[in-house]
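Colleague: Need a 3D model of the sequence below.
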Amino acid sequence: MILQSLVLLLLTAIAPVFAETGIDAWLRYAPLSSSVTRGHLNSFPNHIVALNATKDGPLSSAASELQKGIKGILGLNLGVSSSQKSCSAQKTIVVSTLDSYKSACGKLPPKLDLIQDGYWLSTKGESVQIIGQNERGALYGAFQYLSLLGQGNFSQVAFASNPSAPIRWSNQWDNLNAGTAAHGSIERGYGGVSIFFENGYVKKDLSRVPLYGRLLASVGLNGIVINNVNADATLLNETNLEGVKRIADLFRPWGVQVGISLNFASPQVLGELDTFDPLDETVIKWWTDKSNRIYELVPDFAGYLVKANSEGQPGPLTYNRTLSQGANLFAKAIEPHGGIVVFRAFVYDQLNETDWKADRANAAVEFFKDLDGQFDSNVLVQIKFGPIDFQVREPPSPLFVNIPKTPVSIELEVTQEYLGQQCHLVYLPPLWQTILGFDMRANGRQSYIRDIVTGKTFNHKLSGYAGVINIGMNDTWIGSHLAMSNMFAFGRLAWNPQADSQDIVEEWTRLTFGLNRDVVSAIVSMSMKSWPAYEDYSGNLGIQTLTDILYTHYGANPASQDNNGWGQWTRADSKTIGMDRTVSNGTGNAGQYAKDVAHMFEYTQTTPDDLMLWFHHVPYTFKLHSGKTVIQHFYDAHYAGSATAQTFPTTWKSLEGQIDAERYKEVLYRLTYQAGHSLVWRDAISEFYRNLSSIPDQLNRVRNHPHRIEAEAMDLSDFTIVDVDPTECASKYKAIATNGTGTATTKLNVPSGKYNVAVNYYDVMGGIANYEVLLNGKSVGTWKGDSENYLGHDYSSFLDCHSAIRITFEGVKIKKGDTLTIKGTGNALEQAAIDYVSILPQGVVD
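Modeller: Presented below is the predicted three-dimensional model:
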């Protein structure tokens, strides 16, 4: 909110760095250096007053958090009391609700206009006022004050802050793993196992829950759905409901209300009824009784999240009932308790890929448009930001303007399911804001998505945001230190969707890594470049992320996009590419938008380049607004994006000694991995479309790798030449592999000098292979195929673009004619497998 001044940054001394695991995230409360605190401590408040704080409520948490934060940041020990004489007290931090402050002090700050969860923060004079519209608001105000202090900002401020929408929820896709002896897994979670479930039940050890609640509250998030939308009905058994109560009790001090996802067929799945027809009286009673029991256990229970009739999930369509009738079944059951039902608009079936008119992007409008106005007042329809599925670039879902009578929320994905799974740095707010700032032109008027999801456009009180966060037991929570900026930013944008993306990551960086201006500059620079770079090397022009949609959603596999009913679809052939979504000749998706937007997307002349292939099927030689052909743009973008990724490790290395060793090492590992994997992406996509189109790269980069030595061209002993699938995931389409111990040897025909030796290999699941590089029989370095110990993405069991990985040995002295040997030893189910070796002059990337 308030930027750190340049002067303050210049004064900041480099503080000592200590090992950190990431468990405290942006709430580290690291001590400020004396150069920052000088002149401020003598006049700083010496007492905290929490007016009428209830035990274990958010106001008590606010007071204790202020104590903890001020102790950590400033080294001051402040006592806490509930004195009613605080109104005129000097050097006091008063934290209170609006009603309590008015009762105790009688006089409110001028122009105080707070809505639910809003707060007033004033640091003017010798006292600090933190006044929340409710206890939760006071807690949010306390966290904002600590954020200012943590950034060394002692400015005199006085402002009110209100959230943009009442619903600001985390969605967790955690599984109970019932019937197994396993920890609860997390679908599309890359930060470890569930903090909530194991062996089919709520965990006994829930010590991580309040820590998570604290993180959520610190960025203004007020609700959480704790289980997967592909819900397990056994969550509703009595033992687990009592477990949900324990979870809710631990979240409550942080103002976070708990909700759960429902399996629509629960009455039948649990064996208590032979039907789950939403209009059947026995089903209605079953859900009413179950809901009453939940509210007995959790009086402030938030409500239900429902995924129905999508991707094989049961739902009302099974009984020829409408989706609104299904939603209203639950809405009526919890309406007396004040709960809400969040009904996901992600409803679609497999389609016939050969049907030119078939389009999954049309599904949401087709399923929901005619139901507008038929949902009960406590139902919120939750819409994924785009029409497909959290892609790197999509237009906004047209459903946002097709159900004006129905309250809606927007679903964003903090976990990077299609966007590098936390192993690639991708800072997401710039992507989200392309959606939130899109003008949908409802009724020919300005209608930004941000105003639709906050209820402003269509005058709805119920509205908001859902973020699929998917934290786990990993100390980094989400699986990567740098990826935590996305969780932080989701909260900031749910509070204020017009907040600046760069300001947010600057704030997060200062709180997470300290005030050193070099550190802040480097992390902010990489973060702001990361989404454009990932889009460039993974899929652009609206073609979406060309990942493997039928397997892990991770590595490149453009062929998987077509010829299957689950496709995102490129409809690429030897001459043309892109999805024709026009009304005149295609699927009609463009026509689902309001008139002004539909007209823009209908024609290539008015469709922006970054969505051209989303809406239009064109020749590879089609000229974009940029002047480039589609195919040359593909080549150029993939090379440019991967080149940007190559700069990340170098940038990070410049911070060595300025960041604690533990986080420095872990982040460097991931950025180095990303740099190598971006080349796998670049080559696979470029080669695929070069083969398909037969059009060469004008700059002669594709298929031209003069520094590579193909493994299959080396002298092999106990290595076998093997196929890779997709073939483009191997340079020249082949690799070598061994289950035992093999060697691959070659003479180096390069001028004598220093080189970087890069080896592209494959790291599959099922074992840990061992490797060694030797020069003239002397070891250059060794490594293991153990990236599963350091990365958390969905792993592959095959030699493909998911398992492809690179290691580089820098500054190797080589003489012309030297003998290079790669030795590999397979282990268990993991073969030692090599694609190629690059002998790179310093500063060159092949």
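Colleague: Every contact and neighbour count from this point should use C-alpha atoms.
Modeller: Will do.
Colleague: Could you measure from the residue nearest the centre of the chain over to residue 311?
Modeller: Centroid-nearest residue in the chain: residue 414, 2.1 Å away (criterion: Cα atoms, centre = their mean). Distance of residue 414 to residue 311, given as Cα to Cα, to the nearest Å: 21 Å.
Colleague: Following up with a second sequence; could you model it the same way so I can compare the two?
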Amino acid sequence: MSPGGFASGGDVTGVHPAWLPPEAMRPIGARTVSVHGDGLDTVRAEVRQACDRHGGAVVAGGADLVLTLSGVDTGPDGFVVSRDGVVTTVAAEDPAGLLYGLFHVARVGEAAFGAPHPPGTHRPAHGRRMLDHWDNVDVHPVMGQVERGYSGGSLFWDGGALRADLTRVTAYARLLAACGVNAVTVNNVNVHATETLLLTDRLADIATIADLLRPYHIRMHLAVNFAAPVADLGTADPLDARVQAWWATATDGVYAAIPDFGGYVVKADSEGQPGPYGYGRDHADGANALAAALAPHGGVVHWRAFVYDHRQDWRDRTTDRARAAYEHFAPLDGRFLGNVIVQVKHGPIDFQVREPVSPLIAAMPATDVAVEVQVTQEYTGQQRHVCYLAPMWSEVLRTIRTAGPVGVSNAGDDPFWTGHPLAQANLYAFGRLAWAPDLDPREVLDEWIGLTFPGTPDVVGETLHAVMDDSWRTYEDYTAPLGVGFMVRPGHHYGPDVDGYEYTPWGTYHFADRDGVGVDRTCATGTGFTGQYPPVLARLYESVHDCPDELLLFFHHVPYGHVLHDGGTVIQHIYDTHFAGADAVAAMRDRWAALPADLVGPAFAARVADLLDEQVRGAAEWRDQITAYFFRKSGVRDAHGRRIP
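Modeller: Predicted coordinates for the structure are as follows:
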């Protein structure tokens, strides 16, 4: 096993999550520990394993570390840490809080056992911190085992059946609890035929997974097809009493099998998925039908707002995909039942490397809204490129407060869990920012480095920071400029294809011509999208002079000679950033190559090295295609005389 806590091959029996490997439990396991309270089997097991490994002991009293369920007022999942004399105490009001407190002590290490300090209370910012898997039960002929999956196969499913060996699911549950995630959806939001059966005929499979997640206080959720009742009733009209009764009966069956079931996730009237529009109903009607069935059990429905016309005419510049979520959902504010959560992508398009915050998030004050981010790197290098996404998420999550973030998972059955070993940091960071959105992304990266490579020399952390700190902005530099987005190859979304989507029905255009580039989304002359924002932001984005440069082409069609706030022109910015981005990736590869492989483990080092070679190649291809395209469009030469193909 490598120092990072991962098996070098496919055998994952006994594998510990990277960010709390056995070594990281040393501050706990090297001490005497007492655990007080009922329902703490998982906490006791974690403590006992740590003590067995590091020479500590579980005792009845007189301990260095006391873990106790007590009358402290922490709220669900919260905990209090204090030190009085030589005793460190972690107290919580529920077992989940004590588990999170245990992992917190392991994370901060010896600092938890330093000088006496008064009680410090730790509460999650959000009660539900959720990951959605896009795993197909059957291997889909187009999407494969995991849609947008870059980490091998599914953790849960194998060839249409539940995996025979679910050992890794237990390790995954521990991994998620260690970073603060407490809810998981285990199947694809694009619900295919076999997934529909999970709701009825295959509940035993779901219950088996739920049993493995439960000890780590992770609640099972299920993606369901809006049209599921059609097979029995011939209709899925949400206002039909028979349909409502069907959902109530099916939901009763789910809770009979999984008493702590969390609820449903629904993608409806989107990209071919059925929905209430087929019956002349709206999304509040559809969501409320499922919510009513879940309400007696305390469940929720996450109803995705990813609804837009994916068959639009590319010649029609009045139609704007960015406007769609707001237009479909904002008028429904106040009509959703209290256990409906409208799940909104963080940007108005589709997980691009740079987008403004979706205006819908602020447009539904009477509705619970969850922000959806993509941990799996569909448009940010597909886990073949290093792209640490916490700085992007931080910009969104620290400025808004919602019902909680939802991340599209990036984990699979790859020996390194996430395909690219460094993509583990994105999964860890999602959980930590879901718990505490105000955390500094660099400090979160420090945590991941320290827990993944405990006890290694400073050069390991220095190298990883050099490679990862600015990797999101580096990826932005060598791909789509100034917020324009979608210059990728259609279908699999990897690699450059500047006009790949330009004449398609998908509504993702850049409108580059000989005179300029960008999408006019202003109220004055464009699609009117800027008007969906609150007045302060609407005025900012409406003005071509005030609009932030990084979003300029998202909101405006401008000449190539348009002057940015830094004094450079749009065309020169395109040239400069693409050359700089490719150079930065080459420097990342060199920095990694200089790190002694034994410090991180030979398998870990080799996988990262191979993928950095691919990133260098990919960044150069992006640079050459983008600069060549815009040179031919604009006729403007690079001011520095660099070679453009």
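Colleague: What would you report as the TM-score here?
Modeller: Remark: TM-score between the superposed chains equals 0.94 [TM-score structural alignment, normalised by the length of structure 2]; 630 aligned residues with a Cα RMSD of 2.2 Å.
Colleague: What does the residue nearest to the centre of structure 1 correspond to in structure 2?
Modeller: By TM-score structural alignment, residue 414 of structure 1 lines up with residue 375 in structure 2.
Colleague: longest helix anywhere in structure 1?
Modeller: When structure 1 is parsed with DSSP state H, its longest helix is helix 661-693.
Colleague: equivalent range in structure 2 for that helix?
Modeller: So helix 661-693 of structure 1 sits over residues 602-634 in structure 2, by TM-score structural alignment.
Colleague: what's the answer for stretch 762-774 of structure 1, then?
Modeller: Going by TM-score structural alignment: stretch 762-774 of structure 1 matches no residues.
Colleague: what do you get for stretch 495-511 of structure 1?
Modeller: So stretch 495-511 of structure 1 sits over residues 435-451 in structure 2, by TM-score structural alignment.
Colleague: ok, how many other residues are close to residue 363 of structure 2?
Modeller: Around residue 363 of structure 2 there are 18 other residues, counting by other Cα atoms under 10 Å.
Colleague: List the contacts of it.
Modeller: Residues counted as contacts of residue 363 of structure 2 (Cα atoms under 8 Å, 6 or more residues apart in numbering) are 326, 330, 333.
Colleague: Aligned to the last one, what sits in structure 1?
Modeller: The one in question is residue 333 of structure 2. So residue 333 of structure 2 corresponds to residue 372, using TM-score structural alignment.
Colleague: Could you find the closest non-adjacent residue to its match?
Modeller: residue 403 (5.0 Å; Cα to Cα, 6 or more residues apart in numbering).
Colleague: about what we covered before: how many neighbours does the match of residue 333 of structure 2 have?
Modeller: Other residues close to residue 372 of structure 1 by other Cα under 10 Å number 14.
Colleague: and it, what does it touch?
Modeller: Contacts of residue 372 of structure 1 by Cα under 8 Å, 6+ apart are 402, 403, 404, 405, 406.
Colleague: out of those residues, who has the most neighbours?
Modeller: These, ranked by neighbours (other Cα under 10 Å): first place residue 406, 26 neighbours.
Colleague: wait, isn't that one in contact with residue 381?
Modeller: Yes. Applying Cα atoms under 8 Å, one finds residue 406 of structure 1 in contact with residue 381, separated by 7.3 Å.
Colleague: quick revisit: mean per-residue distance, the longest helix of structure 1 to structure 2?
Modeller: Compared with structure 2 after the fit, helix 661-693 of structure 1 shows a mean deviation of 1.2 Å (mean Cα distance after the TM-score superposition for structure 1).
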